[in-house]
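Asks: model this:
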Amino acid sequence: METLTTYRQRIFGLDVVRALAIILILCSHSTLLLFPESQSNIVKTIQFFGTIGVDLFFVLSGFLIGTILIKHIENNKTSFKDFANFWMRRWLRTLPNYYLVLLINIGLILLFNAELPNQLFKYFFFLQNLSQKQPDFFTESWSLTIEEFAYIVGPVLLIILGIFFKRLNKWSFLVVSLLIIASAIYHRFLFDFNVTVLPENFSWSKSLRKVVVFRLDSIYYGFLGAFFGFYYTNLWLRFRFVSFIIGVILFVVTHVYILINKLNPDSFSTFFNVYYLSLIAISIVLTFPMFSNWKSNKVLLKPITNISLWSYSIYLINYSIVLLSLQRYIQMSELSLIGKFGVLLLYLALTFVLSYLLFTFFEYPILKLRDSKRYKRWFKN
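Replies: The predicted structure follows:
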């Protein structure tokens, strides 16, 4: 099987980001499998790796999609048909896997005689967490909803600007990106300002971090990275080391501040509600000048590329399908440390094997069709 692009065509540093993101998520979910009731600070810290992993995905996705949209603008391909082609390519990348895994999750719920969520239909239209917390079903789908809306909102605003100003340019792209970022921050501020009586067992992650209207900015910080990387390439390259160091320092200082002040997102902290997610996204995008120019490493090239290629399948399969199924059949509290280690190996093995099969026999053929001459001829007509 050939990769979607040759190793030379792929950007190794961005594959590293994608691989790192999914590894952080797997580390986080592993603690939920092995120590579901643990209140250990170490376990809680590792569980928070998942937050960072998803934000890496968000910023990376914004960077890549933003670059595609910039090329649309520069090539004057900004008609509705051009953007429709963009959406079709995106949806062929994301929707088939999503709907297949959604149906598998529904099948597992019926198999286990569990209760399906109310308004299940929302999952088919990516509405399950638009402005409210998502039910505890197919929980990893929250991030896909945010991405799908990000892919729609930006181009729609660009189309509207194009109608008024006849021609789009780089400043149109920048204005749209900044408007969406400002809107998400504004909605988080309103959330923090208006919620005066907290519900019992308040969860910052479910009520804010995983809700579309509060999170679109994370992807659009990636758009800003694409803007500077494309239009100010010389500065992007010249200051890549400085930018990387600033990004790392900002990331570390942010978390040191949390530790020193003993901040807890579930205690309804204004810092977490309004500022934290933006600071993390900014710190990540500041590392992209370095990552986007990281040349391939012969030793790591193949494993990093493969993990990167499988990452979407891994993300969809590892939790609801593998982890929750294992938890139904295995009582982790009754196992020894060696037993838990064995379950961890089983969890990782099943995740990677099933993800490989999903990618190889379902995701990859669809992507090949999307990139085929037949598809391109069909869409030009």
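
Asks: CA only for contacts and neighbour counts going forward, please
Replies: Will do.

Asks: count of neighbours near residue 16?
Replies: Neighbour count of residue 16, defined by other CA atoms under 10 Å: 21.

Asks: That one touches residue 303, doesn't it?
Replies: No: when contacts are counted by CA atoms under 8 Å, residue 16 is not listed as touching residue 303 (10.0 Å).

Asks: Could you also give me the structure for this next sequence, so I can compare it with the first?
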Amino acid sequence: MNTDIQHNQRIFGLDVVRATAILMVVFSHVYYLIDSSNPLLVSVSGLFGFFGVELFFVLSGFLIGTILLKKYISEAFTFKEIFVFLKRRWFRTLPNYYLVLILNIIVALVFGYSIDGWAAYFIFFQNFTEYKINFFTESWSLSIEEWTYLFVPFILFLTWIFFKKNKKASFIVTVLVLILFFHLLRYFVYLENAFSDMTTWNSNLKSLTVYRIDSILFGFVTAWLHMFYKEMLQNYKVYLFIISLHLFVFQFVIMNVLGFDIVATPLYYKVFYFTLTSFTIFLALPLFVYWSSSKTVFGKPIQLISKISYSMYLLHYSIITVLLKYLISSLDVDFSNAIIIASYMFITIVSSYLLYRFYEKPMMDLRDK
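Replies: Next up is the predicted model:
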């Protein structure tokens, strides 16, 4: 995920969020790798995969929202500045994405997987209004991010033109209206579609770009509060985090115990489930925004995982998990689950570091020139 901090000013707390998010996503596919049908492991894996991506969305929104907000409140918010912003985003995201996309196409061809609709992946249309992903399944979230980067700056530019006299208010009003708009889009899905299984929920709602942009916009709200109400946000960050923890337990533990599911409570699962998740992360984020540095022994490993998190996200499943599982099945050796998981983590981290060090970072250095 593309959540670098401009000008290399790293905030350790955001590295913690990023590292936590990618480790949750990587762990979420362990059950598939070891062929486990343990219901607890499968459930926890599903939660980790979902929540890890949502963490990335809100964090990305905070960082990108901060960049756009600084431009918005200045006199330099022009088409030229928007294209500079897009150029920097695309240098950050597209080289890695296209390289791994090509690798996925090669793997799919070698293993005989369908690559129907492969061209749509190059313009992030594989899950725009219809789920057409049959390989490189992780790419669904990247489409949401890329279309947010393209769509939101131009909407903000229109409000900037018409409401220059009160930029502070017009920015947050625009963002909140957009959040409400996408929330209402999901409500229309609830009214018009009677699907009642999680597989359809995943492909017809959770993973479609047109219904999920608001998850990133919650990070824009944090950016706005951080810009204009920094002292208040800093004073209440611990209290907000405690509320966030309670909401997390309520949503993902208590509500499950109470029998909330897509059959019994379709309105919640189709409309409010995503909004509540994003709001929970929004409340927790300020604690990490003001966690500027760390001198503990865990500091360096966390920063490393954070730096290579985008490469890890791209490589870990459709490339590494698929190839590793094929290799294990081809060998006439009974590996323990511990060895398989350790190998998976080691290969993922090493290969991601190599991709970051020799391809991703040089591309970012080229961008900065």
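
Asks: TM-score, when you put one on top of the other?
Replies: The TM-score (TM-score structural alignment, normalised by the length of the second structure) is 0.92; 364 aligned residues with a CA RMSD of 2.3 Å.

Asks: which residue in the first structure lines up with residue 191 of the second structure?
Replies: Superposed on the first structure with TM-score structural alignment, residue 191 of the second structure falls opposite residue 193.

Asks: Residue 177 of the first structure and residue 273 of the first structure: what is the separation?
Replies: 21 Å (CA to CA, to the nearest Å).

Asks: Over to residue 313 of the first structure?
Replies: 30 Å.

Asks: corresponding residues in the second structure for the helix or strand encompassing residue 64 of the first structure?
Replies: Secondary structure from DSSP states H and E places residue 64 of the first structure in helix 49-74. Under TM-score structural alignment, the alignment places helix 49-74 of the first structure onto residues 48-73 of the second structure.

Asks: quick one: buried residues of the matching stretch?
Replies: Neighbour-count burial for stretch 48-73 of the second structure, with 16 or more other CA atoms under 10 Å as criterion, is recorded at 48-69, 71-73.

Asks: can you check stretch 84-104 of the second structure too?
Replies: Result for stretch 84-104 of the second structure [16+ other CA under 10 Å]: buried residues 85-86, 89-94, 96-97, 100-101, 103-104.

Asks: aligned partner of residue 133 of the first structure in the second structure?
Replies: Using TM-score structural alignment, residue 133 of the first structure pairs with residue 131 in the second structure.

Asks: Not including adjacent chain positions, what is the nearest residue to its match?
Replies: Here the nearest residue to residue 131 of the second structure in space, its sequence neighbours aside, is residue 203; by CA to CA, 6 or more residues apart in numbering that works out to 5.6 Å.

Asks: what's the answer for residue 349 of the second structure, then?
Replies: Among residues not flanking residue 349 of the second structure along the chain, residue 312 sits closest, at 6.8 Å (CA to CA, 6+ apart).

Asks: check which helix or strand covers that neighbour.
Replies: Per DSSP H and E: helix 309-315 holds residue 312 of the second structure.

Asks: how far does that helix sit from the chain's center?
Replies: 11 Å (CA atoms, centre = their mean, to the nearest Å).

Asks: Which other helices and strands does it contact?
Replies: helix 12-27, helix 79-111, helix 337-355 (3 or more CA pairs under 8 Å, 6 or more residues apart in numbering; DSSP states H and E).

Asks: Can you tell me how far the aligned partner of residue 330 of the first structure in the second structure is from residue 274 of the second structure?
Replies: By TM-score structural alignment, residue 330 of the first structure lines up with residue 328 in the second structure. Going from residue 328 of the second structure to residue 274 of the second structure by CA to CA gives 37 Å.

Asks: So those two - more neighbours on which side?
Replies: Each of residue 328 of the second structure and residue 274 has its neighbours counted (other CA under 10 Å); residue 274 has more, 20 against 15.

Asks: Tell me who's in contact with the more buried one.
Replies: residue 215 (CA atoms under 8 Å, 6 or more residues apart in numbering).

Asks: what does it align to in the first structure?
Replies: Match for residue 274 of the second structure (TM-score structural alignment): residue 277.

Asks: Next secondary structure element downstream of the one helix or strand its match maps to?
Replies: Using DSSP H and E, the element containing residue 277 of the first structure is helix 277-285. Proceeding N to C from helix 277-285 of the first structure, the next assigned helix or strand is helix 288-291, under DSSP H and E.

Asks: okay, and that following helix goes to which residues in the second structure?
Replies: Aligning helix 288-291 of the first structure against the second structure (TM-score structural alignment) gives residues 285-288.

Asks: average offset between that stretch and the first structure?
Replies: Stretch 285-288 of the second structure, aligned to the first structure and superposed, deviates on average by 1.1 Å (mean CA distance after the TM-score superposition for the first structure).

Asks: Return the distance of the match of residue 274 of the second structure relative to residue 218 of the first structure.
Replies: 7 Å.

Asks: same deal with residue 304 of the first structure?
Replies: 24 Å.

Asks: Give the residue farthest from the middle of the second structure.
Replies: Distance to the chain centre peaks in the second structure at residue 332, reaching 37.8 Å (criterion: CA atoms, centre = their mean).

Asks: That one sits in which helix or strand?
Replies: Short version, using DSSP H and E: residue 332 of the second structure is in no helix or strand.

Asks: Return the distance of residue 257 of the first structure relative to residue 267 of the first structure.
Replies: 16 Å.
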